[in-house]
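A.B. asks: Build the 3D model from these lines:
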Amino acid sequence: MAGYRRVVVLGGSFTGMLTSAMLARHFDEVFVVERDEHPTGPEMRKGVPQARHCHILWSGGARIADSYLPGMTEGLLAAGAHRIGIPDGLISFTPFGWQHRFPESEFTLASSRALLDWVMREKALRNDRISVLPRTEVLGLTGGTDRITGVRTRNRDSGEERRLEAELVIDATGRGSAMRRWLEELGVPAPQEESVDTGMVYATRIFRAPEAAGSGFPLVSVLADSRRPVPGRGAVLMPIEGGRWIVTLSGTRGGEPPADAEGFLTYAREGVRHPLIGNLITGLEPLTAVQRSHSTVSRRLHYDRLAVWPEGLVVIGDATAAFNPVYGHGLSAAARSVEAFEKQIRSRGLAAGLGRSAQRAIARAADDAWMMATSNDASYPDCRVASTDPRLTDPAAHRRDSDMMSNLATRNREVSRAALALMTLSTSIAEIQNPWLFAALRRGPEVPLLTEPPLRPAEFACLRTSAAAPTTA
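C.D. replies: Predicted structure coming up:
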């Protein structure tokens, strides 16, 4: 793309850095405008408060991230992250019973969010086309309704203001994006918004894993059941680097997990549908206090539907489609959006209409994750839905097929393979609808219903050890 010089990416978190790595293939200069100072190691930073909670990078997103940042997975594993095969390395109590641990068909990369961001950032910034402007806030856009020509910025330390011109501006600032306001200042109308608000609250605590856990402990989940007329309560335990377990409890409106240590343990043992995770952490050494978050609303801003869209502007990631974090889809959905964006660059270059076509492609890339999260969430009591989509306004009438598939996935290997490919965003809803899946659905269950958690001997030893130890919380 000779002659294409500069793009500006707003936000230097996961989506911003992955977008920058992609854009560095096509442009001479990529400037990342970051409000905070990036830490020099795998440390939490103020601009990502949700990083304290469990984050899952599913295989669909991991493969895409590796394609733009070669060696990212190896870097994560070398730093202590875990590669967990799914469903072989998954112990999951679903609304339809325990998931059989069939041979691996997908995987997840399990680490703290701080480690993931650090490894990604280190890989991306080895490219000398990418530069970060730290402690710099965006004041607004430059240009007009026809074309965005750059951004106005201010250094948070010196107060110096400047105009940063660019052929493309990409907003990857996440849930806190000010794009609607910036566009309204230029005369662009507000986009249509959809939201699904379960009132879910997250509570997270990190524990020192028992020595018996070793390096191969599975991902453990006790899922809520949205078909029941009660608040949804769930729990996830994930091994992360440093011989630690991160445990996140979640509860919808009326079933929120508490913020105190004793209440956290009681909720894990008695508040969710099975006490497995509570029993696993009983007696373990806590390494953090209980930390809570309320930022769980699924929200979608349809910039793709606006009749007026300026050239030179793209909104991506949580800034346009943010999901309830309990499903772990945010990172992988963002990666799919970056891939969809690049396809538009490859086919159109900077020709007229790139911004609009990219915005529509990004919206399509988020469709599956949006529907999986919101169609389930809309069924919870007291869920607040702002949408005209009948799948959300009357979810029970549209769940028969997905419930049948989810039920059979626990006991049929091929159905499990298809369901997990979809859950990990390794494929699309359209792509899994093929003859072999329909044949597997007709065959029905292939193995018996599990009545107990499918723990292996070494895993059961962890349960006995932790449950027998004195409580230290």
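
A.B. asks: Please count neighbours and contacts with C-alpha atoms only from this point.
C.D. replies: OK.

A.B. asks: helices or strands next to the helix or strand that contains V415 in the packing?
C.D. replies: Assigned by DSSP states H and E, V415 falls within helix 413-423. Counting by 3 or more C-alpha pairs under 8 Å, 6 or more residues apart in numbering; DSSP states H and E, the packing neighbours recorded for helix 413-423 are helix 400-409, helix 429-432, helix 435-443.

A.B. asks: before we go on, could you also do this sequence so I can check it against the first one:
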Amino acid sequence: MSEVPRRGPARVVIVGGSMAGVLAAAAVKDHAGAVEIVEAHELPEGPEPRTGVPQAVHIHMLQTGGAEAIETLLPGTVDLLLAAGAHRIPVTSHMVICSPEGWYRRWRRSTHYVISASRDLTDSVVRQQVLKDPRVRVRPHTRVVGLLGDRGAVTGVRVRAADGTEEDLRADLVVDASGRSSRTPVWLAGLGVTGLRHDEIDSGLVYASRVYRAPVPSRDWPMVGVQADPRLPGPVSAGGILPIEGDRWHVSLMGGPGGQPTRDADAFEPFARTLRHPLLADLIARAEPVTGVSVTHSTANRRHYYERLRHWPGGLVVLGDAVATFNPVYAQGISVAAQGALALRDILAGGFSAGAARAAQRAIARPVDWAWALATGQDIHFHTTTGRSPNLADRLLHRYVGRLSRTATGSFHAATALTDVLALQASPATLVKPGALLSALLGPLRRPLDGPTFTRAERVLLRRAGVIR
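C.D. replies: Now for the predicted structure:
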């Protein structure tokens, strides 16, 4: 006898007020009578730092796939972000990027975009959109200490308040969005659900970031980046500059073991000058720093394969960093969480059946698969990476993608194939389709560029600011 999906008001408990948690609330609120976010700290009311988000001090952007997922969940959010000072940066016409294969061209026709802002601003705009719904409430200063239910179904959570008192919160659906510190693997084992596979691939990259007052107007300013090249001897290094609200530049520098950046403010610009090209150092030399240097050592790719478990309890879904975290250099985390939340919403349109949770977990895994392939497919080729080494197939694929990337420096078709994948709007498998294979075979259709590709107007601004002569 087939199961009848649950209809009518349902209660949802979300573990964590992270971006993934807030997006989960956006995904379920139209299918539930009440949504409660259980958060260990206080959620700020405006664009202020949220406790427990160390990565917020580093550059963030929404890929096209993530921005469109958020816009679908919360119509009008992108316009609100732009009105608050965020930047919509067309790809590739507003990108000055030095790849391992050379400088990318700024094609006149843009195929994608990224939304660039401080993490605090992005979080705030999305959070305000969700929390204005009366069906969604937050229980702050409260920790989830366990799952209720059994191997067959999760029926709620046990919570502990700041004063130490505990109580049970019953729910038709529990969504774990508690981030990389998630306790779900332990809780599942306690319910008798075992066999969970876990991967960790760590390149050893360290991030150092600070914010500058831009020496030029930041509106319509391109994103700038110098990417790491794993083929070079010595420690890998990379860096990027994103324009953010308030005519500021957010700058992040990255270095591998043996050449990692530090919190020393006096060493920030000199470290930027050690990258494969001195462009970032030249730009920030004329910019005014408005923060100190923040450093993060935790940049490993980590993943739990919940979707592969032979048994999955009804009433439980895991989302965002609680499923997988990625090296921040690839700017995927928020976008993958948004796409996962959208997948959850679509599954719940069919009702709160026990099978819905398993279907949602498998749907959430699809954008994770894409991002994981991108991030780990690059990181395994750094000689300092632990957790996995490239095999012959990995090396052959890396050589092919490198050739396609070199082709993209002089071919719009190849550049579009790559940006489709980087924007999380196409599977990495599309890179080996006939069209992409033919582009890689033909190679670049234009000669390589010998330096950064600033427009005439941008060069005028840089000259006035004393950045270039």
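
A.B. asks: Quick check: TM-score for this pair?
C.D. replies: For this chain pair, the superposition-based TM-score is 0.94 by TM-score structural alignment, normalised by the length of structure 2; 462 aligned residues with a C-alpha RMSD of 1.9 Å.

A.B. asks: quick one, helices of the stretch 101-250 of structure 1?
C.D. replies: Applying DSSP state H, counting those that start in this stretch to the stretch 101-250 of structure 1 gives helices spanning 113-124, 179-186.

A.B. asks: Of all these, which one comes closest to R45 of structure 1?
C.D. replies: With C-alpha to C-alpha as the criterion, R45 of structure 1 lies closest to helix 113-124 of the helices of the stretch 101-250 of structure 1, at 8.0 Å.

A.B. asks: picking up where we left off before, list the contacts of the helix holding V415 of structure 1.
C.D. replies: Residues outside helix 413-423 of structure 1 that contact it (C-alpha atoms under 8 Å, 6 or more residues apart in numbering): 60, 86-87, 102, 105-106, 405-406, 408-410, 427-429, 432, 437, 440-441, 446.

A.B. asks: mind redoing it with 6 Å?
C.D. replies: Contact with helix 413-423 of structure 1 is made by 409, 427-428, as judged by C-alpha atoms under 6 Å, 6 or more residues apart in numbering.

A.B. asks: Looking at these, which is nearest H302 of structure 1?
C.D. replies: Closest to H302 of structure 1, out of all of the contacts of helix 413-423 of structure 1 and judged by C-alpha to C-alpha, is S428, at 20.3 Å.

A.B. asks: Can you tell me the closest non-neighbouring residue to that closest one?
C.D. replies: Of all residues not flanking S428 of structure 1 in the chain, L422 sits nearest, at 6.0 Å (C-alpha to C-alpha, 6 or more residues apart in numbering).

A.B. asks: what's the counterpart of that neighbour in structure 2?
C.D. replies: Aligned against structure 2 by TM-score structural alignment, L422 of structure 1 finds its counterpart in V421.

A.B. asks: That match and Q227 of structure 2: what is the separation?
C.D. replies: Remark: distance between V421 of structure 2 and Q227 of structure 2 (C-alpha to C-alpha, to the nearest Å) = 17 Å.

A.B. asks: who's more crowded, those two?
C.D. replies: Shown here are V421 of structure 2 and Q227; by other C-alpha atoms under 10 Å, Q227 has more neighbours (22 against 19).

A.B. asks: Tell me the residue in structure 1 aligned with the more buried one.
C.D. replies: In structure 1, Q227 of structure 2 lands on L223 (TM-score structural alignment).
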